[in-house]
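Peer 1: Model the structure of this input:
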Amino acid sequence: MNELSLLDSLFGNDGFMLPGYRETVCAPKVDVVQKKDSYILYMDLPGKTEKDVDITLKNDVLTVASVENTNDSDEKKEKTDSEYYILRERTARRSQFKRSFTLPKDIDADKVNATFKNGILSIEIGRKEDAAERKIAIKSA
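Peer 2: Below you'll find the model as predicted:
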């Protein structure tokens, strides 16, 4: 263990590495807010952009997943004797994730909007208006 790996214990690590793999498995942190006319999911995705994420909605299940990124341009840089990595976490591995959320029945699938700003993905899902209560007449038999 080198002294730079002590940073792991100070700052924590949300992902874990499977032996023999170069990908980190992680689950991004999410907040869900219920408003009168919508639900909003806020997902922390530091270092990602809107091009790195896929969002799907099927059968009241919202799925947010990372897009497979095969760009390893940093891997192809030539190594020199005067410079080499002693710790490499930022570009050496890709992190993949997939989160699914079962949504309540009152969602309006036609009113879903997603925005990405400053590493935070926001997904707003509209809610259907409550059906008006109506009185049912009782007929005598």
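Peer 1: all contacts plus neighbour counts: C-alpha atoms, from now on.
Peer 2: Will do.
Peer 1: residues of stretch 31-43 that come out buried?
Peer 2: For stretch 31-43, the buried set under the neighbour-count rule, 16 or more other Cα atoms under 10 Å, comprises 38, 39, 40, 41, 42, 43.
Peer 1: Kindly report the same for stretch 65-77.
Peer 2: Here stretch 65-77 shows 65, 66, 67 as buried, counting by 16+ other Cα under 10 Å.
Peer 1: Can you tell me which of those is nearest residue 47?
Peer 2: Nearest to residue 47 among these, counting by Cα to Cα, is residue 66 at 11.9 Å.
Peer 1: Check the contact between the closest one and residue 50; I expect there is one.
Peer 2: No. Taking contacts as Cα atoms under 8 Å, residue 66 lies outside contact range of residue 50: 9.8 Å.
Peer 1: In JSON lines: the buried residues of stretch 65-77, plus secondary structure and distance to residue 79.
Peer 2: Formatted as JSON lines, the buried residues of stretch 65-77 follow (DSSP: H, G, I helix; E, B strand; the rest coil; distance: Cα to Cα, whole Å):
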{"residue": "65", "secondary structure": "strand", "distance to residue 79": "33"}
{"residue": "66", "secondary structure": "strand", "distance to residue 79": "30"}
{"residue": "67", "secondary structure": "coil", "distance to residue 79": "29"}
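Peer 1: Following up with a second sequence; could you model it the same way so I can compare the two?
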Amino acid sequence: MNNLINVPKSGNLTNTNSNVDLTNLSTWLNDIFNRNLPSVFNTNFNTGIALPKVNIKDTADSYIIEMAVPSLKKSDFRIDLNNDVLAISTKVKEESKQKNEKYTRREFNYSSFKRTFNLPESVNNKKINANYQEGILSVFLPKKEEAKRKLERTIKIS
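Peer 2: Next up, the predicted model:
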């Protein structure tokens, strides 16, 4: 018994002398290897918490990064600037103790994240500032004078 498999230019497998449907096998294998990975593989295992969501606004005078980070304190954040890369990070260690009659239970909770942003050349690095209010960290990145958008105006034709 001779089983020949023809592979046409289209890439689909066909089996000319067998009861086994290799086209379905090929489709099944493609489904396995081409499907999206489960969300567990998309999480950041090193951070302990999900990365916070960010909005970035572009105004006439500056860029504003708004980061949603509720339940943290201003002192929990670290903002660094190194070679036009802005890094916002935090490391939080929470400890709670509960005593019972026969045992003590201790729970440690470490959480951290780090988000980095490549800043455009138009940012005036010397005037960057930030504030934290009601769970939103706002980082203000003022533009250099030459990069600021000028107000639109209408020019009259004479």
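Peer 1: Can you give me the TM-score here?
Peer 2: Scored against TM-score structural alignment, normalised by the length of structure 1, the superposed chains reach a TM-score of 0.63; 103 aligned residues with a Cα RMSD of 2.7 Å.
Peer 1: any idea which element residue 28 of structure 2 lies in?
Peer 2: helix 22-34 (DSSP states H and E).
Peer 1: That helix aligns to what range in structure 1?
Peer 2: Under TM-score structural alignment, there is no match for helix 22-34 of structure 2 anywhere in structure 1.
Peer 1: buried stuff in that helix?
Peer 2: For helix 22-34 of structure 2, using 16+ other Cα under 10 Å, the buried residues are residue 22.
Peer 1: and the next element down the chain from the longest strand along structure 1?
Peer 2: Longest strand of structure 1, by residue count under DSSP state E: strand 107-117. For strand 107-117 of structure 1, the succeeding helix or strand toward the C-terminus, using DSSP H and E, is strand 120-127.
Peer 1: Against residue 74 of structure 2, how distant is whatever residue of structure 2 lines up with residue 102 of structure 1?
Peer 2: Structural alignment (TM-score structural alignment) places residue 102 of structure 1 against residue 118 in structure 2. Noted for residue 118 of structure 2: a distance of 23 Å to residue 74 of structure 2, by Cα to Cα, to the nearest Å.
Peer 1: rewinding a little: need the contact list for the residue nearest to the match of residue 102 of structure 1 when sequence neighbours are not counted.
Peer 2: Spatial nearest neighbour of residue 118 of structure 2, excluding adjacent residues (Cα to Cα, 6 or more residues apart in numbering): residue 85 at 4.6 Å. Contacts for residue 85 of structure 2 (Cα atoms under 8 Å, 6 or more residues apart in numbering) come out as 116, 117, 118, 119.
Peer 1: mind checking what residue 85 of structure 2 lines up with in structure 1?
Peer 2: Residue 85 of structure 2 maps onto residue 61 in structure 1, by TM-score structural alignment.
Peer 1: Same question for residue 139 of structure 2.
Peer 2: In structure 1, residue 139 of structure 2 lands on residue 123 (TM-score structural alignment).
Peer 1: Can you get me a residue count around the nearest residue to its match once chain neighbours are set aside?
Peer 2: Closest residue in space to residue 123 of structure 1, ignoring its immediate chain neighbours: residue 114 at 4.3 Å, by Cα to Cα, 6+ apart. Residues near residue 114 of structure 1, counting by other Cα atoms under 10 Å, number 14.
Peer 1: And residue 114 of structure 1? What does it align with in structure 2?
Peer 2: By TM-score structural alignment, residue 114 of structure 1 lines up with residue 130.
Peer 1: In contact with that match, which residues?
Peer 2: So residue 130 of structure 2 contacts 137, 138, 139, 140 (Cα under 8 Å, 6+ apart).
Peer 1: Same question for residue 91 of structure 2.
Peer 2: Contacts of residue 91 of structure 2 by Cα under 8 Å, 6+ apart are 76, 77, 110, 111, 112, 113.
Peer 1: any idea how far residue 62 of structure 2 is from it?
Peer 2: 28 Å.
Peer 1: Equivalent analysis for residue 88 of structure 2, please.
Peer 2: 18 Å.
Peer 1: ok, the match of residue 102 of structure 1 - contacts?
Peer 2: 84, 85, 86.
Peer 1: what's the nearest residue to the most centrally placed residue in structure 2 if we skip its chain neighbours?
Peer 2: The centroid of structure 2 falls nearest to residue 51 when counting by Cα atoms, centre = their mean (6.1 Å). Leaving aside its chain neighbours, residue 51 of structure 2 sits nearest to residue 113 (6.2 Å; criterion: Cα to Cα, 6+ apart).
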